[in-house]
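**Student:** Need coordinates for the below:
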Amino acid sequence: MVVPSSPIALVGLFLVGVVLVIWCVEVFIEAVAQSAVSLGISGFFLAVVLAGVDLENAVLGVTAAFVALPDLALGTVFGESLFVLAVAVGLAGILVPFRMDVPRLYLLVLVLVPVPAFAMSIDGTIDPLEGAALLALFVPLLSAIFWRERRSETTYLLADEVQEVVGLETEPDAGTGTGTKAVNGGDEPDGRADRALDLDLDLDLDLDELVPSFEHRSGLFNLGVAVLATIGLTIGSGITVVSAEGIFVALGISGLAFGATVLSFIASIEELALTVEPVRQNRPELAVGNVVGSTVFYMTANVGIIAVLHPIGSGGDVLTVHWPFLAGCLLVVTAMLARGRVTRLGGVVLFALYVAYWIANYA
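**Tutor:** A predicted model of the protein is given here:
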């Protein structure tokens, strides 16, 4: 690939690559979902696959590792993890503080799931064998969560688009009283938070409106579209990673810092919709599910597959900057969920941690 030398051209190429990746992911999800429905594949299995894996991050990370840029790949893991915890949960707390009871099992998973990757980081390298172990850990963890969900009345790990695919309702169950309500910092009655803040946000920040519908197509046709979308993903991720390398080399910054901040921020924007919007619709359990599922994926499968493709250097800033900030955000989020209240003050603290994280990356 011929890479332009102009910084402006590099930035333009980088943005084109990111948009192409995100759009192709949306097309891929739509095509696979409709194909699964048409071919009679279990909606539960579909939910596991689509809700548990962040394809944008996975594709960008794998591409970066494949072209021997493991620092950039690892940066996207930390950056997107922190974006979900600090920005998405923080914004939800600031805009629509809410109460909910989170199963202790999920709190335990949220706190403990980064421990294996952290332990492997201490010696300064995560090698392919350790990466394979992390990758193998992902399936039983996600399976255990979904096994519990099958036995529970409240579903926590379905994102909005998955609910629409499998035909579930996104509105709270007002009749049974089993739905979880968003409240204004815990001080307002259920359902009054949106009116108190007079919010009318459109947080659908992805490219859904530009994605064609495959609802009336055959299953095989949709599978073909999914294959084409995969090719587009490959091209877009290649453009993004190569141009990203040109940018951070031109600016004299590390690939780890660029991946953890700029690349992960742009690639994670849709996480706002998957976290804040369910809270505004009085379904905060969906937001919590997105946070738990994403953290499980980032800290096991995502790190694992990158390490399998290329050993990851995990010393230096990884231990002194990225792990401490991730731990801090995890503790704040877990503490709020354990108390059953996500508050504005907690949201502000999370935002402050994210801003400090950016500063620490470029200090």
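**Student:** switch to C-alpha atoms for all contacts and neighbour counts from now on
**Tutor:** OK.
**Student:** got the contact list for the residue positioned nearest the centre of the chain?
**Tutor:** Centroid-nearest residue in the chain: residue 294, 4.8 Å away (criterion: Cα atoms, centre = their mean). Counting by Cα atoms under 8 Å, 6 or more residues apart in numbering, residue 294 touches 52, 53, 54, 81, 84.
**Student:** how about this one, so we can line them up?
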Amino acid sequence: MDYLLLTGGLLGLFFGGEALVRGAVGIARIFAIPPLLIGLTVVGFGTSTPELLVSVDAALQGVPDIAIGNIVGSNIGNILLIIGLSALIWPIRVVGGTLVRDTAVMMAAALALVPLFWLGEMGRLSGTLLLGGLAISLVWAFLTAAADGADDGVRRMPIWQALLWVSVGLAALMIGARLLVDGAVSLARLHGISEAFIGLTVVAVGTSLPELATSLVAAFRRQSEIAIGNIVGSNIFNVLGILGLTAVITPIPVAGRFLVFDLPVMIATSGLLTAILLTRPSIGRVAGAALLVAYAAYVWAAR
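**Tutor:** The predicted structure is shown next:
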């Protein structure tokens, strides 16, 4: 039964990723919006839904380390693990003004956590400030989208069909992520693996499975803008949206290790991605392999 859950989860994730990418590209073409912007909003935010559910539930149940660790760990994994794997499949090439804008927002969001974590608690005021930052970034993104949009001459699908693909994709991603995490947790307990280890690995990676599936499918389909936009958008939404909303719902104590270790790693990985994207024409397979090695080193150091 556990293996059936795992198999069903994988099928749901990859079917959902395929449907979501197809619908997102369709929406981009209908409205002459750059695929990168669609990846940053519809895809990036939509695939962050598991992080939202886990963090809010953990905070309400009095487990703040999971609430914060889920977000910080997911952002690190998004860059090092998911972009690394995607680049191994197909070099990621992204150009345009939207890249400069949104990587700047991602870095600003990461750096904004330093003074907030320093306070020792993410209160409702801190959460409100983060949500305000999200609103500003969305308005900025949509106001500048028209300047980057272009008609590529490709036949457009009807709007209802594009929205249907997006809806089906998001639903399949959510169901697939849940099945895969449930199956992995059950198998881990069956084989006597500690629940602490399950939380650090299955929960953190499990909530990032929609991003993983979506970016891998986008890489297979040669949709580099969706692959990278999904990650950058997800990282922005994780910090400004999910952590902000969670803190507004209930204050979250911040453990010291996040300020001295995990957050600096998240800032460093965000800076590394920004530097690569703004100084290189693509993220090739060698860079992808290096990102994967860096992720393995982080997991080993975080034990």
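**Student:** follow-up on the earlier one: mind checking the SS state of the residue nearest to the centre of the first structure?
**Tutor:** The three-state assignment at residue 294 of the first structure reads helix, by DSSP: H, G, I helix; E, B strand; the rest coil.
**Student:** hmm, back to that, which one of the contacts of residue 294 of the first structure has the most neighbours?
**Tutor:** residue 84 (27 neighbours; other Cα atoms under 10 Å).
**Student:** Tell me the spacing between the residue nearest to the centre of the first structure and residue 43 of the first structure.
**Tutor:** Residue 294 of the first structure sits 20 Å away from residue 43 of the first structure, going by Cα to Cα, to the nearest Å.
**Student:** helix or strand for the nearest residue to residue 29 of the first structure once chain neighbours are set aside, which one?
**Tutor:** Among residues not flanking residue 29 of the first structure along the chain, residue 50 sits closest, at 7.3 Å (Cα to Cα, 6 or more residues apart in numbering). Residue 50 of the first structure is part of helix 43-52, with elements assigned from DSSP states H and E.
**Student:** which helices and strands sit right next to that helix?
**Tutor:** helix 7-38, helix 128-150, helix 160-166, helix 284-297 (3 or more Cα pairs under 8 Å, 6 or more residues apart in numbering; DSSP states H and E).
**Student:** Now do it and helix 7-38, the angle between them.
**Tutor:** Relative orientation of helix 43-52 of the first structure versus helix 7-38 (axes from the mean of the first three to the mean of the last three Cα atoms, to 10 degrees): 170 degrees.
**Student:** Buried ones in helix 43-52 of the first structure, by neighbour count?
**Tutor:** For helix 43-52 of the first structure, burial by neighbour count (16 or more other Cα atoms under 10 Å) applies to 43, 46, 47, 48, 50, 51, 52.
**Student:** Now check residue 238 of the second structure against the first structure: what is it aligned to?
**Tutor:** In the first structure, the residue matched to residue 238 of the second structure (TM-score structural alignment) is residue 298.
**Student:** my read: that match touches residue 82, true?
**Tutor:** No - assessed by Cα atoms under 8 Å, residue 298 of the first structure is found out of contact with residue 82, at 10.4 Å.
**Student:** And these two? Which one has more around it.
**Tutor:** The neighbour comparison of residue 298 of the first structure against residue 82 (other Cα under 10 Å) goes to residue 82, with 29 against 25.
**Student:** measure that one to residue 115 of the first structure for me?
**Tutor:** 16 Å.
**Student:** How about residue 145 of the first structure?
**Tutor:** From residue 145 of the first structure across to residue 115 of the first structure, the span is 18 Å (Cα to Cα).
**Student:** Compare the two and say which one has the larger neighbour count.
**Tutor:** Taking other Cα under 10 Å, residue 145 of the first structure and residue 115 do not tie; residue 145 has more neighbours (19 against 12).
**Student:** Show me what the more buried one aligns to in the second structure.
**Tutor:** Using TM-score structural alignment, the partner of residue 145 of the first structure in the second structure is residue 141.
**Student:** In this structure residue 251 of the second structure contacts residue 121, no?
**Tutor:** Yes - contact criterion Cα under 8 Å: residue 251 of the second structure and residue 121 qualify, at 6.8 Å.
**Student:** Which one's more surrounded, these two?
**Tutor:** Counted by other Cα under 10 Å, residue 251 of the second structure and residue 121 do not tie: residue 251 has more neighbours, with 19 against 16.
**Student:** Now which residue in the first structure aligns to residue 84 of the second structure?
**Tutor:** Per TM-score structural alignment, residue 84 of the second structure is aligned with residue 90.
**Student:** Strands along the stretch 251-363 of the first structure, start to end?
**Tutor:** For the stretch 251-363 of the first structure, strands defined by DSSP state E, counting those that start in this stretch occupy the ranges 312-313, 341-342.
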